[in-house]
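Student: the amino acid sequence is not available; the structure is as follows:
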């Protein structure tokens, strides 16, 4: 049986961003810039590089700027054109997505990541879909989502991006119970959300990139509460294991936790150093604080 192509992505963006208050009092945390692009744009660009064509933003109150960011700004574009600012105009046009490519769904009550994904059930339908958490900013030569898409084509089932963390930090993540470790691909026999350190089955943890089969929605719809009293995506994914292929992918690249202040600041430095137009100035600045 041929696989359905991966063309859909869900981006949960309803969080309050309390760790970045007061900056996020009136500003969506996903609009926080890294150098000169907001986190949400990095996520969308990553997904588009993997062939994703349709996007569903799971939003909450005060998140309208996220959608407007991808709209056409006619007045701004006209002003840039009149002033001969072609470089800036090209940047704006490059971020635009085709009409109808973005839909939004409200998550009125914050009941967990699993609940947020369930809110996108009509958008997902019977298709495989990617999930990107914009807080996890990826620096990869090949889009992290593209790496997962390739693994999906190889295995024909669910795949999640994974990385090893120190044992004393496993209680912050969803953790894999490994059936077979093949290097890049890890066959999964179980998943545990935020286990106590002494009970974690491994130190291989799931980060904010997934490609899942639509059957996960059936399990999330039961609204069973897990860790933290919330509907956990990890619990829904765990119920797919044994019924569908499920693999972890050791992605090639680097993740920056931009839900954390230190991680966000590190991302600013790393992404600036990667750019020829910014690297010399950033290095000069850093020398002052060495």
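Tutor: In hand now; what should we look at? On a predicted model such as this, the values are computed, not experimentally measured, just so you know.
Student: can we go C-alpha only for contacts and neighbour counts from here?
Tutor: OK.
Student: if I look at the residue lying farthest from the centre of the chain, how far off is residue 169?
Tutor: Distance from the centre of the chain peaks at residue 82, with 36.8 Å (C-alpha atoms, centre = their mean). From residue 82 over to residue 169 the distance is 53 Å, taken as C-alpha to C-alpha, to the nearest Å.
Student: also residue 273?
Tutor: Remark: distance between residue 273 and residue 169 (C-alpha to C-alpha) = 28 Å.
Student: quick check, residue 32 in contact with residue 42.
Tutor: No. In terms of C-alpha atoms under 8 Å, residue 32 does not count as a neighbour of residue 42; the distance is 11.0 Å.
Student: so which residues of this protein form helices?
Tutor: 39-48, 64-69, 74-82, 86-95, 113-118, 121-124, 144-155, 216-220, 233-238, 261-273, 279-288 (DSSP state H).
Student: of those helices, which stretch is the most buried?
Tutor: Between the helices of the chain, helix 113-118 has the highest mean count of neighbours, a mean of 24, where neighbours are mean count of other C-alpha atoms under 10 Å.
Student: residues in contact with that one: which ones?
Tutor: Here helix 113-118 makes contact (C-alpha atoms under 8 Å, 6 or more residues apart in numbering) with 10, 12, 58, 107, 110, 217, 220-221, 223, 230-234, 236.
Student: list the contacts of residue 161.
Tutor: Taking C-alpha under 8 Å, 6+ apart as the contact definition, residue 161 lies against 144, 148, 206, 207, 208, 209, 210, 248, 249, 250, 251.
Student: can you tell me the closest non-neighbouring residue to it?
Tutor: Excluding its sequence neighbours, the residue lying closest to residue 161 (C-alpha to C-alpha, 6 or more residues apart in numbering) is residue 249, at 4.9 Å.
Student: now do residue 246
Tutor: When the adjacent residues along the chain are set aside, residue 246 lies closest to residue 158, with 4.7 Å between them (C-alpha to C-alpha, 6+ apart).
Student: quick one: contacts for that neighbour?
Tutor: Each residue near residue 158 by C-alpha under 8 Å, 6+ apart is listed here: 152, 210, 211, 212, 213, 244, 245, 246, 247.
Student: count of residues packed around the last one?
Tutor: Using other C-alpha atoms under 10 Å, the number of residues around residue 247 comes to 29.
Student: surely it meets residue 186?
Tutor: Yes. Contact criterion C-alpha under 8 Å: residue 247 and residue 186 qualify, at 5.3 Å.
Student: can you give me the buried ones in stretch 13-23?
Tutor: Residues of stretch 13-23 classed as buried under the neighbour-count rule (16 or more other C-alpha atoms under 10 Å) are 13, 14, 15, 16, 17.
Student: ok, structure two:
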């Protein structure tokens, strides 16, 4: 069985929910305080020994390429200014990974983005990680997925429990339980209503695929908006081989919309000892002011 050496990061989307902020800046580069979202994800894979990162990008995503490259002018400026700590951090970013950039010329869905990575992946098993999801202690979850892949040799999906009333926001899995944290996928339903949902287990945005997924993506019919959906290709894959799943136990942060992005920023800020004291006092002040405003009305 071949080891997993590569991860595909589809980052070519327009980020329309964050416009106009994302007109010139990729949503994956939005900061969680002082680190862009995409770097959290990349570092998790680096920490488990996967350095070959395949970015599926668009013409408006050059900032991602620049972020993981050297900036000699900035490095020289920091050196002259004596800002050694920042200099080390900036240099470290540029040497984190072996990046491969693949252009998705048309935005034809997540499935299409993954298919564009086929020449770079070749006939190897590989990870897919969505660029707007951060998982706390993610290395633990990724190692769990790798363990299952080594055990079964099949594609693996990460799942999380969500409130029943929120299932319409996710791809939902119908599963057969193997043990407390392991399942075999029976079916997948994209954004079902609470009444139609087969479970409350949602796809997290972390996958391990065998190369067979490329064959299925090539014959997957476009759905709404002419997009090729990864979930549809996975359902075709189920006809040929089993897909296993594991449940994520750590907190999952969705940064794909403004409300959840702000929740993520606040959550991370409250854990930062260098800034959480003043932030907590600021939030307490806002809470105290609210009743006054209501009374004034």
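Tutor: Yes, it's here. The structure presented is a predicted model; accordingly, all values stated were derived computationally and were not measured.
Student: TM-score for this pair?
Tutor: Their TM-score after superposition, calculated using TM-score structural alignment, normalised by the length of the first structure, is reported as 0.92; 287 aligned residues with a C-alpha RMSD of 1.8 Å.
Student: before we move on, back to that, can you redo the helices of the first structure as CSV with distance to residue 199 of the first structure?
Tutor: Rendered in CSV, the data for these read as follows (distance: least, C-alpha to C-alpha, whole Å):
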stretch, distance to residue 199 of the first structure
helix 39-48, 33
helix 64-69, 39
helix 74-82, 55
helix 86-95, 44
helix 113-118, 23
helix 121-124, 33
helix 144-155, 28
helix 216-220, 24
helix 233-238, 16
helix 261-273, 27
helix 279-288, 41
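Student: to residue 197 of the first structure, which of those helices lies closest?
Tutor: The stretch from the helices of the first structure with the least distance to residue 197 of the first structure (C-alpha to C-alpha) is helix 233-238; that distance is 17.2 Å.
Student: what span of the second structure lines up against the closest one?
Tutor: On the second structure, the counterpart of helix 233-238 of the first structure by TM-score structural alignment is residues 230-235.
Student: what residue lies at the spatial centre of the second structure?
Tutor: Compute the mean C-alpha point of the second structure, and by C-alpha atoms, centre = their mean the closest residue is residue 130, 2.9 Å away.
Student: that residue maps to what in the first structure?
Tutor: Residue-level alignment of residue 130 of the second structure against the first structure, with TM-score structural alignment as criterion, gives residue 133.
Student: same check on residue 217 of the second structure?
Tutor: With TM-score structural alignment as the criterion, residue 217 of the second structure pairs with residue 220.
Student: same check, this time on residue 116 of the second structure
Tutor: Under TM-score structural alignment, residue 116 of the second structure pairs with residue 119 in the first structure.
Student: that match: neighbour count?
Tutor: Residue 119 of the first structure: 21 neighbours (other C-alpha under 10 Å).
Student: in contact with it, which residues?
Tutor: When contacts are counted by C-alpha under 8 Å, 6+ apart, residue 119 of the first structure touches 58, 105, 106, 107.
Student: now the residues you listed in CSV, with neighbour count and distance to residue 70 of the first structure?
Tutor: Putting the contacts of residue 119 of the first structure into CSV (neighbours: other C-alpha atoms under 10 Å; distance: C-alpha to C-alpha, whole Å) gives the following:
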residue, neighbour count, distance to residue 70 of the first structure
58, 23, 15
105, 19, 16
106, 17, 18
107, 23, 20
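Student: which of the residues you listed still touch in the second structure?
Tutor: Of these, the contacts whose aligned counterparts also meet in the second structure (both residues aligned by TM-score structural alignment, their matches' C-alpha atoms under 8 Å) are 58, 105, 106, 107.
Student: what is the neighbour count of the nearest residue to residue 108 of the second structure once chain neighbours are set aside?
Tutor: On the basis of C-alpha to C-alpha, 6+ apart, the spatially nearest residue to residue 108 of the second structure that is not a chain neighbour turns out to be residue 227, at 4.5 Å. By other C-alpha under 10 Å, the residues close to residue 227 of the second structure number 16.
Student: quick one: residue 227 of the second structure from residue 80 of the second structure, how far?
Tutor: Using C-alpha to C-alpha, one obtains 50 Å as the distance from residue 227 of the second structure to residue 80 of the second structure.
Student: also residue 9 of the second structure?
Tutor: Here the distance between residue 9 of the second structure and residue 80 of the second structure works out to 35 Å (C-alpha to C-alpha).
Student: also residue 125 of the second structure?
Tutor: In this view, residue 125 of the second structure and residue 80 of the second structure are 45 Å apart by C-alpha to C-alpha.
Student: and of the contacts of helix 113-118 of the first structure, the nearest to residue 95 of the first structure?
Tutor: residue 10 (17.8 Å).
Student: tell me which residue of the second structure lines up with the closest one.
Tutor: Looking across to the second structure (by TM-score structural alignment), residue 10 of the first structure lines up with residue 8.
Student: in strands, which of the kept ones among the contacts of residue 119 of the first structure fall?
Tutor: Using DSSP state E, the members of those that fall within strands are 58, 105, 106.
Student: surely residue 36 of the second structure touches residue 29?
Tutor: Yes. Residue 36 of the second structure is in contact with residue 29 according to C-alpha under 8 Å; the separation is 4.7 Å.
Student: looking at these two, which is more packed in?
Tutor: Neighbours were tallied for residue 36 of the second structure and for residue 29 using other C-alpha under 10 Å; the higher tally belongs to residue 29 (19 against 16).
Student: can you tell me what the more buried one aligns to in the first structure?
Tutor: Aligned against the first structure by TM-score structural alignment, residue 29 of the second structure finds its counterpart in residue 31.
Student: ok, its match to residue 106 of the first structure distance?
Tutor: 18 Å.
Student: mean offset of the match of helix 233-238 of the first structure relative to the first structure (after superposition)
Tutor: Superposing on the first structure places stretch 230-235 of the second structure at an average distance of 1.2 Å from its equivalents, by mean C-alpha distance after the TM-score superposition for the first structure.
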